[in-house]
Every structure is written in C-alpha cells, then in structure tokens.
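*Asks:* any chance you could fold what I've pasted below:
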Amino acid sequence: MRDGEALRVAIIGGGANDEHDVSLASAAAVTRAVRALGHDAVPVTIDRSGGWRDPDGLPTTAAEAIALLATCDVAFPVLHGENGEDGSIAGLLSMAGVPFAGSPVGAGAVGMDKWVTKLVAEALGVRTAPARLVRSEGEAASLALDPRLVPPLVVKPTTGGSSNGVSVVREAADLGAALGLALGAGRTALVEAFVVGREVDIALFRDSTGALRAGTTLEIGVADGAVFDREQKYDGTASFTLPARISPDEHVGIESAARALYDALGCAGVARFDFFVTATGVVLNEVNTTPGFTEASQVPRMYAAVGLGYEQLVAALLDAALTESTATLEAAR
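*Replies:* This is a model prediction of the structure:
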C-alpha cells in the first residue's frame, strides 16, 4: 500500500441471493474499518433483485456503478453466495481493471461448487465425506441402493452458503423432502454421509510479501448429531473455541490440507476452510472464498487470536490486492 496515502476503496455488498443480509453486515463492518484506516470508503450495494445502488442507497444503472467502481483504487467485495462469491464479481472487477481483495473467477467458481471442490480435494489426497451429486427428487430411490449412503445423511445445495437448504436425514423415508428443500435453494444437491467429528475451521490469506498467513484454528461447539445451522451462525448463540482443542498432528493435518487447497484452487485474499476432526483423521467439509466478515465473524476472530486485529486484517488484504495488481501490470509490460 502506498505509505501515508489515502485510498479510495469500493466496498461491494448485498447480492441477489439468500445471503443478502449477511453480506450487508460484512460490508458495513469493512466500511467502518476502511474509514478508521483513514481511507475514502465508497459503499456500493447490489439489491435483492440484482439492481445496483450508489453510496447514498439510490438506484443506479450497472454502467454508472461500473464507472463509479473504476474511480476507486481498489475494491473489497463481500458478496456471499451466488452472483458474487462464485466468481461473478471477480470477473466484473477484472474486466473493469479494478484491483480487488479476494479470489479470482476460477477459485470463486470452484470453491462455491461443493461437488467440484470435493473432486479437487480428493485429487490432492484430502479426505471428504462419501457423497452423490443429485439433480432431482426422483433420484431418492436410487440413493437407497448406494452402500456408502446409509442414514444419517446430510443433504445440502451444491452451491450457496449460510446452511440454507441443509438438513440431516435420519430416516430413508425423509430423503425426498430433504432433497426438495436443498433443490429449492440450488440447482443441484449433495447427499453426503454424516461425519461424526468436531467442526474445526482455519483461514488463510496471502499477504503482500507472498507469505501465506494462517489464523488460529477455531472449533465450533455443536451438539452431537447436529449441524451448524443458519440460526446458530447469526443469532449470537454459537460457541467458538480458539484455538481448537486438537492435537499438534491434527493441527498440522488441517493446515497442510488448507494450504494445498488454497494453492490448487488459485485462491487470493482470505479463504476459510472447514473440516471435521474425526477418530480416523481430518475430513474436509467445504471451502469459503468469501467468508462472513463482520468483526464477530469466524475469520476475523481467528486472526485476532494471532495478533492481527480487524482493521489490520482489512489493511493487509488491501495491501496484498494492490501489490498483486502492481506485479501483474509490470509483468504485462
């Protein structure tokens, strides 16, 4: 980052999906941090219908919004879910020539697709739960013939987040309804074997020096046989333990798997990797390339625990984005 110089920073939040409100909270927090750092914050919102709104909250055209973004030195998108985290906003910013803090198109698209993420993880030797990709409720009968998928099962949309459309199936007769719920929140669904283990997350970002920096591990307190659902994530009742209560070997397993995935997916900015620690080893749950980013969200907590506060984390991510943009321009000359 240019020493002592105030930056003009676009913060992009909202989104035309069911994580709209979560994204708005993340954007508000980043806006506060950018202003506290002495920069000019330019909040831009995508409303629930996909329309754009300017910093005053007034409707604007897509062309006008892009022109506004182009006046900024750097962008900090916090669009969670489809039409944002899936690489959409990364593609737009790249085409507009605006440096941004976050993963590029490919990493966002692959990380958003839980099925494709599984394929990449397995190719790297990172364990995932046995699963099937499902496109219609009519496939419930054939699932009963798969010896790997005996209830309890977890059924969830292949894309999306915040545990929307996720359910635990304990009886085969309930599978059809669970598929209907998941397919109502996404075009395809995953049916996974239920993993018994402790939920442990870790976050990584590559800083301006090229170093891949990890936060501490974070363990989520969830009752046996339950899932970390939307209500627990956002109603303030979630229980987090930092660092996670895991052995040194388990910590090494989690961090090494996360580092391998970060690089293989081509991530940039901060990404969160969610695992289960089981009696037989570490199992990947999913990857989030645009994780929740309020001051109380998991990722900022992980970095605060290793001495990097919220504002410093935002500053480091902006610095990395600008450094990467400068390096890319110089390489193209």
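
*Asks:* CA only for contacts and neighbour counts going forward, please
*Replies:* Will do.

*Asks:* give the buried residues for stretch 31-40.
*Replies:* 31, 33-35, 37, 40 (16 or more other C-alpha atoms under 10 Å).

*Asks:* same list, these, but as a markdown table with secondary structure please.
*Replies:* A markdown table is the format used below for those (DSSP: H, G, I helix; E, B strand; the rest coil):
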| residue | secondary structure |
| --- | --- |
| Thr31 | helix |
| Ala33 | helix |
| Val34 | helix |
| Arg35 | helix |
| Leu37 | coil |
| Asp40 | strand |
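
*Asks:* for Leu24, grab the count of nearby residues.
*Replies:* Using other C-alpha atoms under 10 Å, the number of residues around Leu24 comes to 23.

*Asks:* longest helix anywhere in the chain?
*Replies:* The longest helix of the chain (DSSP state H) is helix 310-332.

*Asks:* now do that helix: which elements does it pack against?
*Replies:* helix 20-36, strand 74-77, helix 298-304 (3 or more C-alpha pairs under 8 Å, 6 or more residues apart in numbering; DSSP states H and E).

*Asks:* quick one, that helix and helix 20-36 angle?
*Replies:* Counting by axes from the mean of the first three to the mean of the last three C-alpha atoms, to 10 degrees, helix 310-332 points 90 degrees away from the direction of helix 20-36.

*Asks:* I have a second one here; can you model it like the first so I can compare?
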Amino acid sequence: MDQQHRPTHRRLTRAEVRRRRRSRAIRRVAGLTAVVCLVVGGAAFLLNRKAPVPSASAAGAPASSAASETNGLLTDRLFPGSAAESTSAAASEGAEESRDNALGLTKAEAAAMLADPMMVLVNHTNKMPDNYTFDTKECGSQTAVNKTLQTAACDAFLEMQKAAAADGVTVWMQSGYRSVKYQTGLYERKTKYYTDRGYDTATAKEMAAAVVNPPGYSEHNCGLAADLNSPEHTGLDEGFENTTAFRWLCEHAVEYGFILRYPKGAEDKTEITYEPWHWRYVGRENAAKISTSGLCFEDYTAQLHAIAG
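*Replies:* Presented below is the predicted three-dimensional model:
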C-alpha cells in the first residue's frame, strides 16, 4: 500500500482513553450480569417445575422455612440420595410412631397388645390357640359351677370382690374356667334343646351357638371369662342388670382389668346376645383403653390389627 493511502491515526487524549476503558469495563460487567441472570432464571424454572403447589398453611410459613425447603431441593440435586434418604428414613420412622388413628396407639403399642396373652380373642370364628396354656386358681362362690380362673384373672377378681364388699356390694363368681370337654356338653345340650322344639340340626346348632359358644370357641375355655352374680339375683340372665352389683361393676370393674364382654347393642359384632353377667379379664391397662374407646372387644381387636399392620 502507498504511503499516501495509509490512514492517518490521531493520538488519543488521556480523557478519551479513560472514557474508553470505562466503556469496556461496563460492557464486561453487563455481559457477566446477563449470563448470571440466565443461569439463575433457568435453575428457578427447573425447580418450580418440580416443586409442589404450596398449601394455604405452607403459604403462610416463615421465610426461613421456605428457604430451608429450597436449600433441601438444591442439596438433593447437588448430592443425590443424601437428604432424600434421610427424609425417607425419618418419614418411615415417624409413620411407625404415629398415633393418628382412632385408638391413639402407635404401631408398636398395637402389636404389643395383640401379643398379650390376656388379649386373646376367642369367639365363633376364632378358636382358642391349641398351644394356649395357663395355670388356674380358685375364686368361685360356694354355689359356683366352675370355681377357677386363670391365676392373674383370679387374683384380680378377688381384689375387685374385696373392693365391692368395702362399698357394701356383694359380687360372686359363679362360672369361670371350663374345659373343652365341659364346653362340649353345654353346647350339645343347648343344641338338643332346640332340636326338641322341632328345629333341624343345622338350625339348632346355629341357635345354640348364639347362647353357648361351640367347644374351643368359648372364652371360658381360656380361663379369662367370669359369669358373675350376687345375692340380689343369682340367675345368670338379663335380670342381673337391675342389681346394685351390676351397677357397681359397670363403674369399677375396669379398674381391676375386667370389661363387659357382650354389651347391649353389639350383638351383630360379638354374635352373642347381651349378657350383663359375663365379664372378661384383659388386664388393667388394656381394660382402660378398651373402655375409653367405647368399642366391643371384636371391634377393638380389629382396629389393633389395622394399626399393627
């Protein structure tokens, strides 16, 4: 290129140099800011896509809680499995200890109650376990047909009987533990009672079972059921509910571990007619919980199974 065609360059003044430097610095800062905005905006978009819609209660939560949740999400993304695994484990543990159910029991508490030998469920569809063994002790009245109960139930009854006497009330234990052989005789006699009145055998057995459980399916076979009466009313029938003894039992029996086993209005659950004389020993703590629930034994046991899983 000729010398005459070369462009001429003017030397910049110091003021112009400073302005150009400031301009370049501003452009660099603007560029970096734009990049940062893009990155932050993209991350926020991804998080919002995954995050659930907050509830009304969550919307009113303190800002620190929201920040903690956001930090947790970021931690999950940066360190997969760490916070998520901890949260899962905590949730699992919390579920086991939850009392958010009708009985207010944890899973472990419900399982413990079901495992308690005093809580064995024996009825028309639940036979007494073949390996269910126990010791008995005598506590029946002089006129009692079956004078013994399981030792724990017997001791509790004698304590209850003494407390009733202190209040001027007499309670007798008229029928307690029955062997399966003895129960067989009762059931067969009741079945014959209905066949003698013209019912066929199948119907007679069904009707008998509403009054006397079949052998092995009676609570009396496990030594925890006590048929009670008093001098006011010695018969084992509904007339017992009109006695002072019955009223005292309704108020105090739970304190000694006994519950009214076949209450009025629960016949569709127990499959046994109302029996104000039939009381069942389950232990003091268990009796208190069952009484508080207002449920019959079948319904309470069913709820325990639902909680224990």
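
*Asks:* tm score of chain vs chain?
*Replies:* Scored against TM-score structural alignment, normalised by the length of the second structure, the superposed chains reach a TM-score of 0.26; 131 aligned residues with a C-alpha RMSD of 6.1 Å.

*Asks:* before we move on, back to that, just send the buried residues of stretch 31-40 of the first structure back as CSV, with distance to Ser239 of the first structure too.
*Replies:* As requested, the buried residues of stretch 31-40 of the first structure are exported to CSV (distance: C-alpha to C-alpha, whole Å):
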residue, distance to Ser239 of the first structure
Thr31, 26
Ala33, 25
Val34, 28
Arg35, 30
Leu37, 30
Asp40, 35
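
*Asks:* out of those, who's nearest Pro77 of the first structure?
*Replies:* Nearest to Pro77 of the first structure among the buried residues of stretch 31-40 of the first structure: Thr31, at 10.9 Å, using C-alpha to C-alpha.

*Asks:* rewinding a little: closest one of the buried residues of stretch 31-40 of the first structure to Ile12 of the first structure?
*Replies:* Checking the buried residues of stretch 31-40 of the first structure one by one against Ile12 of the first structure (C-alpha to C-alpha), the nearest turns out to be Thr31, at 9.5 Å.

*Asks:* immediately after the lengthiest helix in the second structure, which helix or strand?
*Replies:* For the second structure, the helix that runs over the most residues, judged by DSSP H, is helix 14-50. Downstream of helix 14-50 of the second structure, the first helix or strand assigned by DSSP states H and E is helix 56-59.

*Asks:* so what touches the following helix or strand past that next one?
*Replies:* Next helix or strand after helix 56-59 of the second structure toward the C-terminus (DSSP H and E): helix 63-78. Helix 63-78 of the second structure has contacts (C-alpha atoms under 8 Å, 6 or more residues apart in numbering) with 47, 82-84.

*Asks:* give me the angle between helix 63-78 of the second structure and helix 14-50.
*Replies:* Going by the same axes, to 10 degrees, helix 63-78 of the second structure makes 90 degrees with helix 14-50.

*Asks:* in helix 63-78 of the second structure, what's buried?
*Replies:* Here helix 63-78 of the second structure shows Leu73 as buried, counting by 16+ other C-alpha under 10 Å.

*Asks:* which of the contacts of helix 63-78 of the second structure are buried?
*Replies:* 83-84.

*Asks:* okay, the contacts of helix 63-78 of the second structure in a markdown table with distance to Leu228 of the second structure and secondary structure next?
*Replies:* Listed next are these as a markdown table, based on distance: C-alpha to C-alpha, whole Å; DSSP: H, G, I helix; E, B strand; the rest coil:
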| residue | distance to Leu228 of the second structure | secondary structure |
| --- | --- | --- |
| Leu47 | 69 | helix |
| Ser82 | 62 | helix |
| Ala83 | 60 | helix |
| Ala84 | 59 | helix |
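
*Asks:* of all the contacts of helix 63-78 of the second structure, which two lie farthest apart?
*Replies:* Across the contacts of helix 63-78 of the second structure (C-alpha to C-alpha), the longest gap, 17.9 Å, separates Leu47 and Ser82.

*Asks:* any chance of the contacts of helix 63-78 of the second structure in a markdown table, plus distance to Ala63 of the second structure?
*Replies:* Below are the contacts of helix 63-78 of the second structure laid out as a markdown table (distance: C-alpha to C-alpha, whole Å):
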| residue | distance to Ala63 of the second structure |
| --- | --- |
| Leu47 | 17 |
| Ser82 | 24 |
| Ala83 | 20 |
| Ala84 | 22 |
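
*Asks:* of all the contacts of helix 63-78 of the second structure, which comes closest to Ala15 of the second structure?
*Replies:* The shortest gap between Ala15 of the second structure and any of the contacts of helix 63-78 of the second structure belongs to Leu47, at 48.2 Å (C-alpha to C-alpha).

*Asks:* isn't Leu322 of the first structure right up against Ala75?
*Replies:* No. In this structure, Leu322 of the first structure is not within contact of Ala75 by C-alpha atoms under 8 Å, at 9.7 Å.

*Asks:* the two - which one has more neighbours?
*Replies:* Ala75 (27 against 21).

*Asks:* if I look at that one, how far off is Leu175 of the first structure?
*Replies:* Plainly put, Ala75 of the first structure is 42 Å away from Leu175 of the first structure if you go by C-alpha to C-alpha, to the nearest Å.

*Asks:* cool, Arg8 of the first structure as well?
*Replies:* Taking C-alpha to C-alpha, one finds Arg8 of the first structure at 50 Å from Leu175 of the first structure.

*Asks:* more neighbours: which of these two?
*Replies:* Leu175 (25 against 18).

*Asks:* host element of that one?
*Replies:* Secondary structure assignment for Leu175 of the first structure, by DSSP H and E: helix 175-183.

*Asks:* now for that helix, which elements pack on it?
*Replies:* helix 140-143, strand 153-157, strand 167-169, strand 189-193.

*Asks:* and the strands in the stretch 101-250 of the first structure?
*Replies:* 131-134, 153-157, 167-169, 189-193, 198-206, 212-214, 218-221, 239-241 (DSSP state E, counting those that start in this stretch).

*Asks:* quick revisit: for Leu190 of the first structure, which of the helices and strands packed on helix 310-332 of the first structure is the nearest?
*Replies:* Leu190 of the first structure sits nearest to helix 20-36 of all these, at 23.0 Å, using C-alpha to C-alpha.

*Asks:* so is Leu68 of the first structure in a helix, a strand, or just coil?
*Replies:* Secondary structure, three-state DSSP: Leu68 of the first structure is helix.
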